[in-house]
Every structure is written in structure tokens, then in C-alpha cells.
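Participant: Fold the following and give me the result.
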Amino acid sequence: MSAMRGAAAYGRGASAYAKVGVESAVMSASPHQLIVMLFDGALAAIRTARIHLEGGNVAEKGKAISKALDIVNNGLLAALDAERGGEIAERLASLYDYVARLLLSANRHDDVESLNQAEALLTDVASAWREIDGQASAG
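Facilitator: Next up is the predicted model:
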């Protein structure tokens, strides 16, 4: 019983430490880096959803897809500036809406292909976003 409590305490401690690490990274990140972190979080949630979908764990699949949806809708989509971003922001909004629909379909129909497509689209945009940051740093 004591070993169980020790393991649980270690798990809580490790989780708290990881949370502090993430919070520190967020606090010190540039706006560009924050968007990269959103992409990373959405992609990680999609990969987690795929693992749970393939393992038949419906509840955890749903949680992971909900997390990815939250990041896409309340992070990436909400960060768009339609005034300053113009047509690019408009196109990204449409893309994020499509990704959200893919995620909903994946959840509703246990569709791995929809997850794969959502992941591929976000990976492409994230890659371009990282490239922009690399060019800005080099310039």
C-alpha cells in the first residue's frame, strides 16, 4: 500500500513538474512560438487519438479528439487576425474549420483516415509556420 501511495505521489509530482515546464515555456515564448506550441499540441492529441482508436478505447479517443478540437478552434482559429491577415487568415480559417470537421467525423465514425488527413493538413501548415520563424531568425 505504501509503494502505491509513493508511486501516486511520484506521478503527481512529475505531472506538476511537467506543467510548470510547459507554463514556463509559454510565459517565455514569442507569439510565433506560441502558435508552434498549439500546432504541436494539436498534432500530439491527434496521434494520441489514433492510438486509442486503434486500441478500441473509445472514451480516451474522444478525450484526445476533443483536446485537438479545442486547440484548433480556441487556439489556432482564435489567433487569426482577419483584419491584418486578410486573405491568408481567411484561408487558414477555412482550413481550420475543415480540420475540425475531419476530427468530428473521425470521432463519430471511428475513422482513422479522417485523423490522418487532419494530421497531414496541420503538419503542412505547422511546417510552413516553423519555416517562417527560421527565416525571421536568420534575417
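Participant: Only C-alpha atoms from now on, for both contacts and neighbour counts.
Facilitator: Fine.
Participant: mind listing the helices for the chain?
Facilitator: 2-28, 31-55, 58-71, 77-79, 82-109, 112-138 (DSSP state H).
Participant: Pull out the buried residues from the second one.
Facilitator: Residues 33-53 are the ones in helix 31-55 that count as buried (16 or more other CA atoms under 10 Å).
Participant: Measure how far stretch 30-48 is from the centre of its chain, please.
Facilitator: 4 Å (CA atoms, centre = their mean, to the nearest Å).
Participant: Give me the contacts around that stretch.
Facilitator: 26, 61, 64-65, 67-69, 71-72, 75-76, 115, 119, 122-123, 126, 129-130, 133 (CA atoms under 8 Å, 6 or more residues apart in numbering).
Participant: Give me the buried entries from these.
Facilitator: 61, 64-65, 67-69, 71-72, 75-76, 115, 119, 122-123, 126, 129.
Participant: List just the nearest of these to Ala82.
Facilitator: For those, the closest approach to Ala82 (CA to CA) belongs to Leu76, at 12.6 Å.
Participant: check contacts around that closest one.
Facilitator: Leu76 touches Ile35, Leu38, Phe39, Tyr96, counting by CA under 8 Å, 6+ apart.
Participant: Also this sequence, please, to line up against the first:
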Amino acid sequence: MYASPLRGDPAAIYRQVDVSSRVQSASPHRLIQLLYEDLDVALRQAAFAIEKKQFEIKSARITKALAILFALEAGLDFTKGGDVAETLSRLYRGARSEVTGAGVSGDAEALRVVAANLAEIAAAWRQIEQQQRAAA
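Facilitator: Here you go, the predicted model:
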């Protein structure tokens, strides 16, 4: 009998396939946008989990947000990016510090502030991609 490798929770399988297809077809700028989108969701879910005293979910979402911030910083090209890369690196380090502190203290609003601040950077990445598509 044929055994499907896609077993388990159908929603989890869909999410895995959806993420895989979004990543495979994405430009470098779009990949960064996807990271920012996932970061925003993780931060807002962590804030909600704090308010609802869902500590396991809070911990998982904060861990995901921190991993994304590390990934964003690791992807910086300091040779080509110069001052912009340095500024983004400082921003990501500061955001990690804020997220960690908010997670320890249970400050949901601080997580929302970090999400809002990073949303401005995410908007700039969207604008860069739109300009590149228009130029192509």
C-alpha cells in the first residue's frame, strides 16, 4: 500500500507547504518581507499570550521572534550595506534586548511597541521591492 509522507494535522501540513512555496518563489527582498511578517505575528501573538497567561505560547513566540531577529542580522551585508547595515544591526540588537526584557517582565505592550517600530522598516523593504519590480 502507498504510504503518504504527508501525515498528521492537515492545517500543519498546509502551513508547511504554504511557507515552502512562498520561500521558493521569493526574491531576496520578498524573503526579508516574509521574515518581517512572521516577526510581527510572533510579537503580537506573544503579547496576546502574556495577557491571556498562556506562558508556553508566549515562550514559543518570543523564541521565534528572537530567532527571526538573529536571522535578519545575520543576513546583513556590512561590506555593501555600510552605514545602513550597521544601523540595522544596532536596531536588531536593541529589538532583541527589548523582546527578551518584555518576555521576562511580561510586558505585552513593550512587544507591541517593538512590532510597531519594526513595521516601519518592513514598509521600507516593501517599497524597495515595489521599486525594483517597477524598474524591471
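Participant: Centre-most residue in structure 2?
Facilitator: Central residue of structure 2 (CA atoms, centre = their mean): Leu39, 2.4 Å from the mean position.
Participant: Return the distance of the equivalent of Thr48 of structure 1 over in structure 2 relative to Ile121 of structure 2.
Facilitator: Aligning on TM-score structural alignment places Thr48 of structure 1 opposite Gln45 in structure 2. Remark: distance between Gln45 of structure 2 and Ile121 of structure 2 (CA to CA, to the nearest Å) = 20 Å.
Participant: Repeat that for Ser105 of structure 2.
Facilitator: 26 Å.
Participant: ok, those two, which is more surrounded?
Facilitator: Taking neighbours as other CA atoms under 10 Å, Ser105 of structure 2 and Ile121 compare with Ile121 leading, 15 against 11.
Participant: counterpart of the more buried one in structure 1?
Facilitator: Checking TM-score structural alignment: Ile121 of structure 2 goes with Val125.
Participant: now that match: how far from Phe39 of structure 1?
Facilitator: Val125 of structure 1 sits 9 Å away from Phe39 of structure 1, going by CA to CA.
Participant: same check, this time on Leu80 of structure 1
Facilitator: When distance is defined by CA to CA, Leu80 of structure 1 is 14 Å away from Phe39 of structure 1.
Participant: again with Ala14 of structure 1
Facilitator: For Ala14 of structure 1, the distance to Phe39 of structure 1 equals 24 Å [CA to CA].
Participant: what number of residues lie near the residue nearest to Glu86 of structure 2 when sequence neighbours are not counted?
Facilitator: Nearest non-adjacent residue to Glu86 of structure 2, counting by CA to CA, 6 or more residues apart in numbering: Phe78, 6.9 Å away. Using other CA under 10 Å, Phe78 of structure 2 is surrounded by 12 other residues.
Participant: Could you do Val112 of structure 1 as well?
Facilitator: Per other CA under 10 Å, the neighbour tally for Val112 of structure 1 reads 18.
Participant: Now check structure 2 for the residue matching it.
Facilitator: Counting by TM-score structural alignment, Val112 of structure 1 corresponds to Ala108 in structure 2.
Participant: From what I see, that match and Thr100 are in contact.
Facilitator: No - assessed by CA atoms under 8 Å, Ala108 of structure 2 is found out of contact with Thr100, at 11.6 Å.
Participant: mind listing what the equivalent of Lys63 of structure 1 over in structure 2 touches?
Facilitator: Aligned by TM-score structural alignment, Lys63 of structure 1 pairs with Ala60 of structure 2. By CA under 8 Å, 6+ apart, Ala60 of structure 2 lies in contact with Ala46.
Participant: 10 Å instead?
Facilitator: Ala42, Gln45, Ala46, Leu66 (CA atoms under 10 Å, 6 or more residues apart in numbering).
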